[in-house]
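Engineer: could you look at this predicted model? Sequence included:
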Amino acid sequence: MRQKFTDKERDVETGLDYFVARYYASVQGRFTSADSVSGSMLNPQTLNLYAYVNNNPLRLIDPTGHEAKDSRNDVSTAGKPSNSAIRRAEWEAQAYAVIE
């Protein structure tokens, strides 16, 4: 086993990445078994139970193979302002500058 991009172990014999709950085939860009967490009609991307991070690997992470999570809410970003908070602060600063 060796570490790959997602910091998951890759089985040298099968070429599959181990995500605790299931294996991921990076060549296919999908898991090899269905997700045990059901999808939601509110987010159609979750209905594909074989998809990795709802087909959005640039923004989402899936540390366990069960559920996609927003990478901006990851522990590594805890305590840091989000992009939306920064944009709002910039907007408010510009609004106050116009008022003055």
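Structural biologist: Alright, I've got the coordinates.
Engineer: from now on I want contacts and neighbour counts done on CA atoms only, so please keep to that.
Structural biologist: OK.
Engineer: what count of nearby residues applies to F31?
Structural biologist: The burial count assigned to F31 is 21, neighbours taken as other CA atoms under 10 Å.
Engineer: pretty sure it contacts D17?
Structural biologist: No: counting by CA atoms under 8 Å, F31 does not reach D17; the two are 9.1 Å apart.
Engineer: mutual contacts of those two, please.
Structural biologist: Y23, Y24, A25 (CA atoms under 8 Å, 6 or more residues apart in numbering).
Engineer: so which of the residues you listed belong to strands?
Structural biologist: Y23, Y24, A25 (DSSP state E).
Engineer: now tabulate those in TSV and tack on distance to E9.
Structural biologist: Listed next are the ones in strands among the shared contacts of F31 and D17 as TSV, based on distance: CA to CA, whole Å:
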residue	distance to E9
Y23	10
Y24	10
A25	12
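Engineer: put this beside the first:
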Amino acid sequence: MDRLGSRCPLPGCPRPSVLLCLLILTASFLTYPMLRTLSQQLLSVVTGSYVSGTYSIVFVNCPNEQIARDIARAILDKKLTASVNILPKASSLYYWNGEIEEATEILLVGASF
């Protein structure tokens, strides 16, 4: 009988190395999606490139519809987004120079995947 098998007090008990392997395989299987996502995001940041399997949604407020269309066409021409939606008349409230300001803007929504 080998040394590891002799440590188990119950007959038929698996050796500790088998239990350790099963534990590691189970932990790897359960954490794989999270680790894969984190590694893709890290690669994207380090290389400055797009990594397949990552998703982005961008919201941009524009002062008027013409500027929104110009931005939408520019990012579509460069294939930086899959689609752009232009939503008219978004009300924005924000701080500017210590005061609360209100403006009507055009909301530009872009999605890439």
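Structural biologist: Perfect, thanks for sending it. Keep in mind that this is a model prediction, so the values were computed, not measured.
Engineer: tm score of chain vs chain?
Structural biologist: Put the two chains on top of each other and the TM-score (TM-score structural alignment, normalised by the length of the first structure) is 0.26; 43 aligned residues with a CA RMSD of 3.9 Å.
Engineer: who wins on neighbours among the shared contacts of F31 and D17 of the first structure?
Structural biologist: For the shared contacts of F31 and D17 of the first structure, the largest number of neighbours (other CA under 10 Å) sits with Y24, at 23 neighbours.
Engineer: what segments of the second structure are helices?
Structural biologist: Along the second structure, the segments classed as helices by DSSP state H run 3-7, 16-47, 65-77.
Engineer: any idea how far the nearest residue to R69 of the second structure once chain neighbours are set aside lies from L19 of the second structure?
Structural biologist: In this structure, R69 of the second structure finds its nearest non-sequential neighbour in I86, 7.7 Å apart by CA to CA, 6 or more residues apart in numbering. Remark: distance between I86 of the second structure and L19 of the second structure (CA to CA, to the nearest Å) = 56 Å.
Engineer: looking at these two, which is more packed in?
Structural biologist: I86 (17 against 12).
Engineer: if we can go back for a sec, and of the ones in strands among the shared contacts of F31 and D17 of the first structure, the nearest to I61 of the first structure?
Structural biologist: Distance to I61 of the first structure, by CA to CA, is smallest for Y24 among those, at 13.2 Å.
Engineer: from Q94 of the first structure, how far out is the closest one?
Structural biologist: Taking CA to CA, one finds Y24 of the first structure at 46 Å from Q94 of the first structure.
Engineer: looking at the ones in strands among the shared contacts of F31 and D17 of the first structure, which is nearest I99 of the first structure?
Structural biologist: Scanning these for proximity to I99 of the first structure, where the rule is CA to CA, the winner is Y24, at 54.2 Å.
Engineer: wait, doesn't the closest one sit right on R30?
Structural biologist: Yes: at 5.9 Å, Y24 of the first structure and R30 qualify as touching, with contact defined as CA under 8 Å.
Engineer: of the helices of the second structure, which is nearest S56 of the second structure?
Structural biologist: Per CA to CA, nearest to S56 of the second structure of these: helix 16-47, 11.4 Å.
Engineer: what helices or strands is that closest one leaning on?
Structural biologist: On a contact count with 3 or more CA pairs under 8 Å, 6 or more residues apart in numbering; DSSP states H and E, helix 16-47 of the second structure meets no helix or strand.
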